[in-house]
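A.B. asks: Task: produce atomic coordinates for the following.
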Amino acid sequence: MSSGASFYITTPIFYPSDVPHIGHGYTEVAADVLARWHRQSGDDTWLLTGTDEHGQKMLRTASANDMTPREWADRLVESSWLPLLDTLDIANDDFIRTTQERHETSAAAFLQKLYDTGFIYTGDYEGFYCVGCEEYKQPSELVDGTGPFEGQRVCAIHSKPVELLHERNYFFRMSEFQDRLLALYEERPDFVQPESARNEVVSFVRQGLADLSISRSSFDWGIQIPWDPQHVVYVWFDALLNYITAIGYGQDEANFARRWPGIQLVGKDILRFHAVIWPAMLLAAGLEVPKHVFAHGWLLVGGEKMSKSKLTGIAPNQITDVFGSDAFRYYFMRAITFGQDGSFSWEDLAARYQAELANGFGNLASRVIAMITRYFVGVVPEQGAPQPADEAISAVVAKAAAEADAAIDRFAIHEAIGALWTVVEELNGYITEQQPWVIAKDPEQRERLGTVLYTTAEGLRALAVLLSPVIPEATRKLWSALGAEQSLGVLQAQPLRSAGEWGQLPAGATVSPLEALFPRIEPDATAGATR
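C.D. replies: Model (predicted):
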């Protein structure tokens, strides 16, 4: 992707019917890492997240808590969903709520356009409806209930009974877009990613598309249909529009043209909405479809999908209170192949924190700063004539930077971090082999000692820049301790795609003491987190 290109990325907007769990945090962090990488590469970047506040589930949850849906949404957004962004160090550019006037006005305009051009009609609908999914279910998507629901058909995802609804609704002529969607998947094989997700979508659409019921008249919590106020818009039809209403559709055409089309990052359970219904809606309105729809996997705890109702939900701050936000970000981006399901365990998190962050990266940074302080009174020395071992380090840095950038372009965040971690490992090995503490005893090897320590400091400079989208807090501290801010400017201003070019940290930069980037965590602290 060329520098300066538009990079607009969205998370799904989340239901604030309950508090966030680490599955929500996982999506937010992934989008944030990608956005930070592109932003620091000079791309015209915009990260959107937000909340989806209409629909029957919100109405029922609010009623159960003796509140209006708006009061309930306000309370949850302020107390849980906005704080989540601070907890995980998310640098989003916008936060949209579907109850905001900017969204409701533009969504109504979009609907009116589809109605005026004949893509919306009136009809009768009867079907099984899952309130948890806010979706009509096919018989094949239902299973036999167990326990209190024995003898009933239940949603395969929520394990709760579905409701048989009969309504006179407005329908979107989605069936007309089957061939155009199949052509889209064929012509742009990277439109839906990863490949497993694409195959699922193609298979689903080939089975035939039905028209979509897009209004409800049995309750009033939603956006009114502009030409028929007795109906409100189906919550998914409303929610999907946030990706364009937030950037000015129907109100700020210049900004809309600047940002759209974007990249939609979603969980695989909502893939069909984003890869089938959403592009069909856009095609009907004469708009471009997204650049990509990327479906990541589920987070599994004890082999089960993260779920509040099954009590497998873990709040992000249960992790960050013990390990910090950087560790949360690093662990979920590194330990899980992005696009596949991944298992979370406290034991794995604690082990990676100790081995990779504390002992691997943190200890490396502390040793280098300490040796420059001890042997060169805190001033980064000149690099003398490089030896093959030094040149090998600069080659590793250049290769890792290029591989990480290519991996980010493929949404392979785990591969990008893996590539950068080769620099951490090589620098640790280099220090062990070069033994600067031995060289320091020989005054005649003063220049060699300077070269070794410059090589390690410059390697850390590159790591600070390249890892800043993943672990922003630790890299800020390292950047400051290296004395890089005075000589090179703030960390966020460093062009990321040229971070692998050797020799940017000037000799003469003054280092300062570095607190432990990843402090030792007592075993009883993690035990408390798991209870």
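A.B. asks: make it CA atoms for all contacts and neighbour counts henceforth
C.D. replies: Will do.
A.B. asks: ok, now how distant is residue 80 from residue 246?
C.D. replies: 21 Å (CA to CA, to the nearest Å).
A.B. asks: more crowded one of these two?
C.D. replies: A count of neighbours by other CA atoms under 10 Å puts residue 246 above the other of residue 80 and residue 246, at 24 against 14.
A.B. asks: right, and residue 512 touches residue 483 too?
C.D. replies: Yes. Counting by CA atoms under 8 Å, residue 512 does reach residue 483; the two are 6.9 Å apart.
A.B. asks: Sequence B follows; please return its structure for comparison with A:
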Amino acid sequence: MSETFYVTTPIYYVNSHPHIGHAYTTIAADVFTRYRRLFGEEAYFLTGTDEHGQKIAESAAQAEIDPQEFVDRMAGEFRDMWPSLHIAHDQFIRTTDPEHKSAVQAVLQRIHDQGEIYLKEYEGLYCVGCERFLDESELTPEGDCPDHQKPPQPHKEQNYFFRMSAYQAWLVQLLENNPELVYPGRYRNELLRFLEAPLQDLCISRPKSRLSWGIELPFDKEFVTYVWFDALLNYPNALGWPDAPRYQKFWPHCHHIIGKDILKTHGIYWPCMLKAAGIPVFQKLVVHGHWVIGGSKMSKSLGNVVNPLDMKDRLGVDAMRYFLLREMSFGEDANFTEALALARYNGDLANNLGNLISRSITLARKNFDGQVPPCGELAELETNLRHEFTAGVGRVRELVCAFQPHRALELVTQLSSAVNKYIDEHKPWKLAKEPEQCELLGTVLYSALDSARILVGLLQPVMPEKMAEAQRLLGLSEQPLELGQLTPGGLQSGTQLPE
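C.D. replies: I've put the predicted structure just below:
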């Protein structure tokens, strides 16, 4: 396993406000970053905003302000929201950043100089929402764009095209030879099915006569860059492509986390762009499903979005983070309701781990002078519990690194249930009434508290604030634990348990 981890979210389009779908992707990236650091890896986490294109220009015009003023305002909403959701990214990139613009133009010039960009007149069906021409095969039976549920409009104009068709055989071979490149694997299969038809060249420009809000083509000042070609290049540009030390260090370990609605752009366009530009392909494309409300995908276009700030005010930030990571099986769609979130939080946490911590600390305070009790001789139950936790920590690591956080959190809940079962079997509240059972009582409570410590450490990347408080209650530093500390028997007897 690599000791370096670079994770990116899509850069979010700022034609509207952030919603819970944006929050989910960004929280997931944050959680993966925190786990990788827990596992001893050096991690770098990028997010940001996509700020060019027709929809931005139209939104700015509707607001009667300059496009730059509009994107400054909207990018601020995204940037300001993330800390309130306990998201700690390492870099926030904007496609209006001067460094990004220069790098995009450098890539365009390189590919153009290779003869792989050409000018031609094109007529097709254009979707404003997608900001691209759609093939008829992509439309619904009713002739609508499947994402925006509106028919694309016929449009004819002269534009520059990238010879993407030249990379079809290479891309098919890449996907076939690298089954781990796209996760879950069915999305790789979806890309291969798409590639069974001839791959069309990609329109990469818009004439300034129609759209001036974009990055100017370096070889023709009458055109600006197609928004997707601009946006995708943020991933290496943020690291200082082509020769910055940070780029050299992190790019070979790049993991893109995306929603399934942008699979084609990231799984078809992007690898071909990278190959043409001479940039190594990402290490993994990780694809998640959509949050569903009332049977429909949550999206700005459909107007059925949930504001993450409203949700975190009702549930609490860490409860929301836990629900989002636990409820969605990565790659599948998941239902989103406040009732589901509350039920998940109460079932997995309040009535399980919370109950474990509360009763263990209460009994230890009462019977051992407010301290972690000494651990006596380990019997079969204690030995089995320790073995279960040792294996469990390793398995959680495997599941997280396999991008299966829902299964990792399910396992943490199972481990917590095992400790509660252990407590119920020993009935320490009864042992406390029998002076001759003092040593056994200490062993039981020590084992419970030590197990709780490990569970808290495993949950810290998901619930950083709540678990920091739990560590304080266990007499520990509020700093995140390291993987080497998540071993049974690591809790120090005699540690004061603060009120």
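A.B. asks: quick revisit: more neighbours, residue 512 and residue 483 of structure 1?
C.D. replies: Each of residue 512 of structure 1 and residue 483 has its neighbours counted (other CA under 10 Å); residue 483 has more, 22 against 17.
A.B. asks: Aligned against structure 2, show me the partner of the more buried one.
C.D. replies: Using TM-score structural alignment, the equivalent of residue 483 of structure 1 in structure 2 is residue 475.
A.B. asks: Nearest spatial neighbour of its match, chain-adjacent residues omitted?
C.D. replies: residue 497 (5.0 Å; CA to CA, 6 or more residues apart in numbering).
A.B. asks: And for residue 179 of structure 2?
C.D. replies: Leaving aside its sequence neighbours, residue 179 of structure 2 sits nearest to residue 185 (CA to CA, 6+ apart; 7.1 Å).
A.B. asks: What lines up with that neighbour in structure 1?
C.D. replies: Counting by TM-score structural alignment, the partner of residue 185 of structure 2 is residue 195.
A.B. asks: Point me to the helix or strand that includes residue 243 of structure 1.
C.D. replies: Per DSSP states H and E: residue 243 of structure 1 is located in helix 242-245.
A.B. asks: where along the stretch 101-250 of structure 2 do the strands fall?
C.D. replies: Per DSSP state E, counting those that start in this stretch, the stretch 101-250 of structure 2 carries strands over the ranges 117-127, 132-134, 153-162, 182-183, 202-203, 205-207, 216-217, 220-225.
A.B. asks: The second one vs structure 1, average distance?
C.D. replies: Using mean CA distance after the TM-score superposition for structure 1, strand 132-134 of structure 2 ends up 1.1 Å from its aligned counterpart in structure 1, as a mean over the superposed pairs.
A.B. asks: Where in structure 1 does that strand align, residue-wise?
C.D. replies: Using TM-score structural alignment, strand 132-134 of structure 2 corresponds to residues 135-137 of structure 1.
A.B. asks: what residue of structure 2 matches up with residue 216 of structure 1?
C.D. replies: When structure 2 is aligned by TM-score structural alignment, residue 216 of structure 1 is paired with residue 206.
A.B. asks: Same check on residue 154 of structure 1?
C.D. replies: The alignment partner of residue 154 of structure 1 in structure 2, by TM-score structural alignment, is residue 144.
A.B. asks: In a helix, residue 408 of structure 2, correct?
C.D. replies: Yes. With DSSP: H, G, I helix; E, B strand; the rest coil as the criterion, residue 408 of structure 2 is assigned to a helix.
A.B. asks: Once you drop chain neighbours, what's closest to it?
C.D. replies: Nearest in space to residue 408 of structure 2, with sequence neighbours left out and distances taken as CA to CA, 6+ apart, is residue 396 at 4.9 Å.
A.B. asks: Then residue 71 of structure 1?
C.D. replies: Counting by CA to CA, 6+ apart, the nearest residue to residue 71 of structure 1 once its immediate chain neighbours are dropped is residue 62, at 7.9 Å.
A.B. asks: Number of residues surrounding the match of residue 216 of structure 1?
C.D. replies: 25.
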